[in-house]
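Asker: Here's my sequence, what's the structure:
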Amino acid sequence: MKKREFIARRIAQEFDNGAVINLGFGMPTASANYMSEDIDVILQTENGGLMFGPAPQKGEHNSELANAGGEPITMRPGGSAFDLATSFCIIRGGHVDVTVLGALEVDEHGNIANWKIPGKFVPGMGGGMDLLVGAKRVVAALAHVDKNGNSKILKDCNLPLSAAGAVDRIITDKGVFDVTDDGLVLIEIAPNVELDEVKEVTEADFVVSEDLTEIQV
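Answerer: The predicted structure is shown next:
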């Protein structure tokens, strides 16, 4: 299984019945394709939609319906599409239970950088900052290391922050960490990954949960 699919499948396990869940573009939005049929959630997309579902089959998409990344989506019964202003009323009004966002870096303090690399053009910060402070719970999803093998789970973020102390959980291709007042706690580890490997590719300090389990996707 490819890394991005693995992370997306694990993200889908964060969905609880009745929750309003915002999915950022990339691996978070891909997680909608792996929702359990037993879970009834309200997926919210930043650009204006509630109760969207998996990606449509090829040739069956509605050009007027898309997720935060501009990808086609389906709508579940009772779903609705609306303007950006209404969407941000939901976000800023504290009505989002969980947001799952991609990240360039996260650190052991729960800080997250996910919008800018100095010297590179970006179109803007989008709604990430609003979601990070407006959602009741924040999950960051990212590859554990960059293309050069450097850790993206740091002691302190190097890139400009999107929000400080906002992240509650980190999901990577190596494991799942909870962010606590005492630092990071590794609660799940990926199949066929040894604990020493996780330690080797993680700059941040972390402790291992006594109830450490293997990620099941």
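
Asker: only C-alpha atoms for contact and neighbour calcs from this point on.
Answerer: Will do.

Asker: Not counting the lengthiest strand in the chain itself, show me its contacts.
Answerer: Ranked by residue count under DSSP state E, the longest strand found in the chain is strand 206-214. Applying CA atoms under 8 Å, 6 or more residues apart in numbering, the set of residues contacting strand 206-214 from outside is 108, 183-191.

Asker: And the contacts of the helix or strand encompassing Val100?
Answerer: Assigned by DSSP states H and E, Val100 falls within strand 98-102. The contact list for strand 98-102 (CA under 8 Å, 6+ apart) reads 11, 19-28, 114, 128, 131-132, 135-142.

Asker: Next step: those restricted to helices.
Answerer: 11, 27-28, 128, 131-132 (DSSP state H).

Asker: Nearest to Ser151 among those?
Answerer: The nearest member of the ones in helices among the contacts of strand 98-102 to Ser151, counting by CA to CA, is Met27 at 18.6 Å.

Asker: residues contacting the closest residue to the closest one other than its chain neighbours?
Answerer: Once flanking residues are discounted, Met27 sits nearest to Ala8: 5.2 Å by CA to CA, 6 or more residues apart in numbering. Ala8 makes contact with 27-28, 30-31, 34, according to CA under 8 Å, 6+ apart.

Asker: Sequence B follows; please return its structure for comparison with A:
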Amino acid sequence: MRVITAEAAAALLKDGDTVLIGGSGSGHAVPESLIEAVERRFLSEGAPRDITSLHPVGIGDRSHRGVSRFAKPGLLKRIVCGTIVDAPAVAEMAAANQVEAYTLPQGALSQLMREIAAGRPGLLTHVGLHTFVDPRQAGGRQSERAKDDLVELVQLAGREWLFYKPFQIDVAFLRGTTADEDGNISMEDEAIFGEMLSMAQATRRCGGLVIVQVKRLAQRGALPGKTVKIPGLLVDLVVVDADQMQTYQTRQDPAFAGQIRIPLDAFPKLPLDERKIVARRCAMELQDGAVCNIGSGICTGIGIIAAEEKVLDSIVLTNEQGLIGGAPASGLDAGAARNYAAMVDQPYQFDFYDGGGLDIAFLSAVEVDPRSNVNISRFAGKVVGVGGFINISQNAKKMVFGGTLTAGGLKIETGDGKLRIAQEGRHHKFVEKVGQVSYSGDYGRERGQETIFVTERAVFRSSKDGLELIEVAPGIDLQREVLDQMGFRPAISKDLRLMDERIFRSEPMQLAGRLQPRKRPLNERLLAAGLA
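Answerer: As a prediction, this is how the structure comes out:
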């Protein structure tokens, strides 16, 4: 194993290379120094040109860091990722058809790393059927330049499946915390594991170079073998950045690294605004002992609500990056978690999700149509992508989508357990037709999935008749402030009721001891043995 500079690593890239990048979202285990070195080299030399940036998770700080550094004419030819919104400069290139852009399910790309590593033909999965990733729709394409078919529809054993094709990987940029003299890599300070091992194995299988950025070096034999995440036999080169941050927002939080647990009272508190109202109503869907996923955006507040209500230890919150238990972080730290019970590699988390392991999932919704289809991947001329949304939403036993009824300047007021709309949002989110299908309402109903939609002023459910209104907030005028703010008229339940007044009061809702019972069939073998 050799230690080199980031500049020397960037100099190894050739025109047309496919660069596989580890890490997640807002800097979690992201090899930022290597990415930045590629940008510097291109600005000074005009090389490398026409590279492909491949990464299961979106990478960037919603500003200039991450793969936004690749948004230079001539540098980036193609991007294949789960989410592109984290790199707005690249998202703009995609929207302007200046780059070949594909956004595929984060879980499918994550699991595909293992398929490439093993030399298998690709990934066969049900994930993505009847969404824009399905070749019968857009095949995951987000620009007109994207001509290749990266996903195929196949028939096997009397069922439809999607086949995700493998990639030839030339260089992998990965990250750990410590490297010893043999190139063994540990990740003790990292907020996630991602799929670093699978990526290194996949790159080696392709004959590519594995370059790992770390914070420090250690003597040969100093790392306990059980702490090594990437064995040195898979590592070609190491780059040291003593200043690497844990995330783009946080230099080092020992709770993110799993080194301490913090008291529930130490969790941040949310102001009583529309985001907290949505998170509170979503939290009322929690079940005692339920295994849940908390997505990014407005739903990240559910973990904070669970801590505030002292029910965090009564449920199991997870995120797709591989954290199990505790409370997922929010904002630019989303993807990390505090007080978690376990951290697993991302592909294994998606195996669990795809197999129906989630009792309830909470995800954001940007557009919703009369058939309960949801769009979060492309809207208002913006390319976003789907991240783990499709894996999660298609496979959870129960789906709860959260979001405000309107967007753009929405202002609310609360008092006496009632809601008042002080200023209406400029944009309707419930529309006659969604821009892209990120979640198929018909497919969900076909599989018997329970699906509800929570907003700050109304709650809906997916029914055989399409979207059905089942709750309205106290203080809200049904016609003027709900129905008139939608692009279509939903079915209205005969049992239409008011949302719980506790949601709109400043004091805690006292959820402890009041969670719904868990809806899970008991194992017959345990029942027979008297152990259930």
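
Asker: Post the TM-score for the overlay when you can.
Answerer: The TM-score (TM-score structural alignment, normalised by the length of the first structure) is 0.83; 202 aligned residues with a CA RMSD of 2.2 Å.

Asker: picking up where we left off before, now the buried members of the contacts of strand 206-214 of the first structure.
Answerer: Listed as buried from the contacts of strand 206-214 of the first structure are 108, 183-190; burial here means 16 or more other CA atoms under 10 Å.

Asker: Need these in TSV (columns: distance to Thr99 of the first structure).
Answerer: Listed next are those as TSV, based on distance: CA to CA, whole Å:
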residue	distance to Thr99 of the first structure
Glu108	19
Gly183	21
Leu184	19
Val185	20
Leu186	20
Ile187	20
Glu188	20
Ile189	22
Ala190	22
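
Asker: So which of those residues sit within strands?
Answerer: Among these, the members falling in strands (DSSP E) are 183-189.

Asker: which of those sit farthest apart?
Answerer: Maximum pairwise distance in those, criterion CA to CA, is 17.2 Å, between Gly183 and Ile189.

Asker: What span of the second structure is the strand holding Val100 of the first structure aligned with?
Answerer: Per the alignment by TM-score structural alignment, strand 98-102 of the first structure matches residues 360-364 in the second structure.

Asker: Tell me the residues of the second structure aligned with the helix or strand harbouring the residue nearest to Met27 of the first structure.
Answerer: Element membership of Ala8 of the first structure, judged by DSSP H and E, is helix 3-11. Under TM-score structural alignment, helix 3-11 of the first structure corresponds to residues 274-282 of the second structure.

Asker: Check the burial of Leu23 of the first structure by counting its neighbours.
Answerer: 27 (other CA atoms under 10 Å).

Asker: Apart from its chain neighbours, what residue comes closest to the alignment partner in the second structure of it?
Answerer: By TM-score structural alignment, Leu23 of the first structure lines up with Ile294 in the second structure. Spatial nearest neighbour of Ile294 of the second structure, excluding adjacent residues (CA to CA, 6+ apart): Phe362 at 5.2 Å.

Asker: What of Leu483 of the second structure?
Answerer: The nearest residue in space to Leu483 of the second structure (CA to CA, 6+ apart) is Arg489, at 6.4 Å.

Asker: ok, which stretches of the second structure are helices?
Answerer: Under the criterion DSSP H, helices of the second structure are mapped to 6-10, 32-45, 88-95, 106-117, 196-205, 274-283, 301-308, 346-354, 389-395, 441-446, 478-481, 524-528.

Asker: Which one, of those helices, ends up nearest to Trp161 of the second structure?
Answerer: Trp161 of the second structure lies closest to helix 106-117 among those, at 12.4 Å (CA to CA).

Asker: In the first structure, what range does the closest one match?
Answerer: By TM-score structural alignment, helix 106-117 of the second structure lines up with nothing in the first structure.

Asker: same thing with stretch 456-476 of the second structure?
Answerer: Under TM-score structural alignment, the match for stretch 456-476 of the second structure is residues 173-193.

Asker: Repeat that for stretch 229-239 of the second structure.
Answerer: So stretch 229-239 of the second structure is aligned with nothing, judged by TM-score structural alignment.

Asker: got the end-to-end distance for that stretch?
Answerer: Terminal residues of stretch 229-239 of the second structure lie 17 Å apart, using CA to CA, to the nearest Å.

Asker: same check, this time on stretch 43-54 of the first structure
Answerer: Taking CA to CA, the first and last residues of stretch 43-54 of the first structure lie 10 Å apart.

Asker: Same check on stretch 103-112 of the first structure?
Answerer: Start-to-end span of stretch 103-112 of the first structure (CA to CA) is 7 Å.

Asker: gap between the longest strand of the first structure and the chain center?
Answerer: Centre-to-centre, strand 206-214 of the first structure and its host chain are 21 Å apart (CA atoms, centre = their mean, to the nearest Å).

Asker: Pull out the buried positions in it.
Answerer: For strand 206-214 of the first structure, using 16+ other CA under 10 Å, the buried residues are Phe206.

Asker: now swap in stretch 88-105 of the first structure and tell me
Answerer: Of the residues in stretch 88-105 of the first structure, 88, 90-92, 95-105 count as buried by neighbour count, 16+ other CA under 10 Å.

Asker: Out of the residues you listed, which comes closest to Gln216 of the first structure?
Answerer: So of these, ranked by how close each gets to Gln216 of the first structure (CA to CA), first place is Val100, at 18.9 Å.
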